[in-house]
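S.K.: can't give you the sequence, but here's the structure:
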């Protein structure tokens, strides 16, 4: 199996187009055409993780965080990033990062947190914008079912909890081919007028090439008439953060103790108690201070995230309980999820969970 084959599987799990614009996801080092000897899955591709990969004969590292985040002008080994990259390149090890591509997935980082905390009735906290497109095309009635089904099979027509969604309307189409044309109906130079069906379907933007391939392959016209629009609709199943509910409401102190145990946190920094019981809980793995207002607007009783600064705790304003459980802790189960996913997809291949604890924060 080549590394690019495993990358294709990873991108089924977390399409790179799900990632935030600021992020650096995908293949960071190495040649995707190399044969894979084994996959080591980690949280951070540090130098000691590279050593582990060498020891375990894995030439492909799948990391949650990207070790290479911002641009480098020199690679001299002066810091931990450069040393890790040098060691990976010397040992011909490829590194791939998923990061916010998995953050934004409905079964990704935040759903993993919700599952760990026993939350139900979950939904995306900040649905992703500018991700839905719409295809409009026209065909003869005899071609409608075949074409529409091909578009569905390519991934079009999925809306929330529904699939195979489309809208069709009937109209009158006209055309006249020139001397170079080869019309499916009529002759060169003939003015043709006939019934046509207009088909409209939405799709996620990362599927555009696949959708167009299906359109051209299953349309009967020599020249396929189609239009693609970018929609302003928010995608309810892709986005940052998640909100759900506990089975039973809990006192604030009991809730924090439960979170500490479930997420194996070394400690929790939190805002002042509100005096209300906790039932509705918002979560956002990693640095989530930007979403405090979203958690409040969603009616959350508590918001669990990481990397909150001193003044940001004031933003709770007595409306909810803010809990900073630590960056690593909020994402700690992510690498396990990736391993489980890959093992189901390629069960007879070496998929190894890194034993290295790369959390840089320590607690007394």
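M.R.: Great, that's in hand. Everything numeric here is computed off the predicted structure, so don't read it as measured data.
S.K.: switch to C-alpha atoms for all contacts and neighbour counts from now on
M.R.: OK.
S.K.: ranges for the helices of the stretch 151-300 of the chain?
M.R.: Assignment of helices within the stretch 151-300 of the chain using DSSP state H, counting those that start in this stretch yields the ranges 208-218, 252-262, 292-297.
S.K.: what packs against the second one?
M.R.: So that's helix 252-262. In terms of contacts (3 or more CA pairs under 8 Å, 6 or more residues apart in numbering; DSSP states H and E), helix 252-262 is packed against helix 109-117.
S.K.: what comes up buried for the helix it packs on?
M.R.: For helix 109-117, a neighbour-count test (16 or more other CA atoms under 10 Å) marks 109-114, 117 as buried.
S.K.: what's the answer for stretch 190-197, then?
M.R.: For stretch 190-197, the neighbour count (16+ other CA under 10 Å) marks 196-197 as buried.
S.K.: contact partners of it?
M.R.: 138-141, 144, 168-177, 185-186 (CA atoms under 8 Å, 6 or more residues apart in numbering).
S.K.: follow-up on the earlier one: minimum distance to residue 338: which of the helices of the stretch 151-300 of the chain has it?
M.R.: In terms of CA to CA, the element of those nearest to residue 338 is helix 252-262, at 19.3 Å.
S.K.: and the angle from the closest one to helix 109-117?
M.R.: On the basis of axes from the mean of the first three to the mean of the last three CA atoms, to 10 degrees, helix 252-262 is oriented at 110 degrees to helix 109-117.
S.K.: what about versus this one:
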């Protein structure tokens, strides 16, 4: 097994195409073709994590947060980022980061928070835009079924809970090949009319390269006529944040106690209590102040996130209870999620959960 084999599994869970534009995700350090000796999963990559990887003979660190976020112009060891990268390179250790790709995954960071809080009826809070594309192509009528099957096999035609979705219209295509053409229907230099099927099929944007490759491989024409367009439709399975419901309503104080216990946090900063029952809960791991208005619009009673500033609490406006559990605390279960996922995917290889607490915030 090589490093790329693990990456392939991780990108099934959280395709990098859905990471935010500002982010730096993927293989940040190392050789994707290196023979794998072990996988260490962590929230952050610090020098102590690299040391742990060395001691446990792991040459791949899977980290939620990217150690390289901004461009590095020098590697002199003057700060912790440079020291981590230098030590990883020196010891032939690869570093792979998922960050907002996993934030936007249906079974990612926010789903893990919902599961920890035992929430039901989960939905994406802010669906990501421009994630659905549509292929339209034209194929000889007697080849339409085979082409559809080939496209379905690589992930096209899936809409929510339905698969093998397409729309088909029968008609006639015309063409006249020049002297250098090699037509599979008709003859070069002669006008030809062919009974064709127009196939329209949607697919998630991260599969575009695979869809086009499959189309050209399965289509019999020398020149394949096709169109790809990006749709404005909301994708309810990709996006940041999540909303769910408690089995039973709680008072605000009881919920805050419940939240403190479940999230294993020493303190919760929150907005004014509204003296009402809470049932619908919105969550967004990491810094989530940008989503406060979305949580109001979703009708949530509580919004759980981190890194709220002084003025952010005013935006609750007595409409929602804001609960800041801490950045590390909101994402702490992410590494457990990744270990469980990779262990199921790679049954003959040990996936190791880092024992190092990387939380830089301490409480007195």
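M.R.: Thanks, I have the structure now. Worth saying up front: this structure is predicted, and the values here are computed from it rather than measured.
S.K.: TM between them?
M.R.: A TM-score of 0.98 describes the superposed chains when it is computed by TM-score structural alignment, normalised by the length of the first structure; 364 aligned residues with a CA RMSD of 1.0 Å.
S.K.: re earlier: could I get the buried residues of helix 109-117 of the first structure as CSV with distance to residue 248 of the first structure?
M.R.: Formatted as CSV, the buried residues of helix 109-117 of the first structure follow (distance: CA to CA, whole Å):
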residue, distance to residue 248 of the first structure
109, 23
110, 20
111, 19
112, 20
113, 17
114, 15
117, 12
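S.K.: Pick out whichever of those sits closest to residue 128 of the first structure.
M.R.: residue 110 (14.2 Å).
S.K.: show me the contacts for the closest one.
M.R.: Residue 110 of the first structure makes contact with 103, 240-242, 283-285, according to CA under 8 Å, 6+ apart.
S.K.: run the last query once more with 7 Å
M.R.: Residue 110 of the first structure is in contact with 103, 241-242, 283-285, counting by CA atoms under 7 Å, 6 or more residues apart in numbering.
S.K.: Among those, which pair sits farthest apart?
M.R.: Taking CA to CA, no two of the contacts of residue 110 of the first structure sit farther apart than 103 and 283, at 11.3 Å.
S.K.: in the stretch 1-150 of the first structure, which spans are helices?
M.R.: 3-13, 47-55, 80-90, 100-103, 109-117, 144-153.
S.K.: can you redo those as JSON lines with distance to residue 331 of the first structure?
M.R.: Conversion of these to JSON lines gives the following (distance: least, CA to CA, whole Å):
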{"stretch": "helix 3-13", "distance to residue 331 of the first structure": "17"}
{"stretch": "helix 47-55", "distance to residue 331 of the first structure": "18"}
{"stretch": "helix 80-90", "distance to residue 331 of the first structure": "20"}
{"stretch": "helix 100-103", "distance to residue 331 of the first structure": "9"}
{"stretch": "helix 109-117", "distance to residue 331 of the first structure": "6"}
{"stretch": "helix 144-153", "distance to residue 331 of the first structure": "34"}
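S.K.: Of those, flag the one that's most buried.
M.R.: Ranked by mean neighbour count, those are led by helix 100-103 with a mean of 28 (mean count of other CA atoms under 10 Å).
S.K.: Quick check: that helix compared with the second structure, mean distance?
M.R.: Mean deviation of helix 100-103 of the first structure relative to the second structure after superposition (mean CA distance after the TM-score superposition for the first structure): 0.6 Å.
S.K.: so what secondary structure elements neighbour that helix?
M.R.: If contacts are counted by 3 or more CA pairs under 7 Å, 6 or more residues apart in numbering; DSSP states H and E, helix 100-103 of the first structure sits against helix 109-117.
S.K.: how much does the helix it packs on stray from the second structure?
M.R.: Looks like 0.4 Å for helix 109-117 of the first structure (mean CA distance after the TM-score superposition for the first structure).
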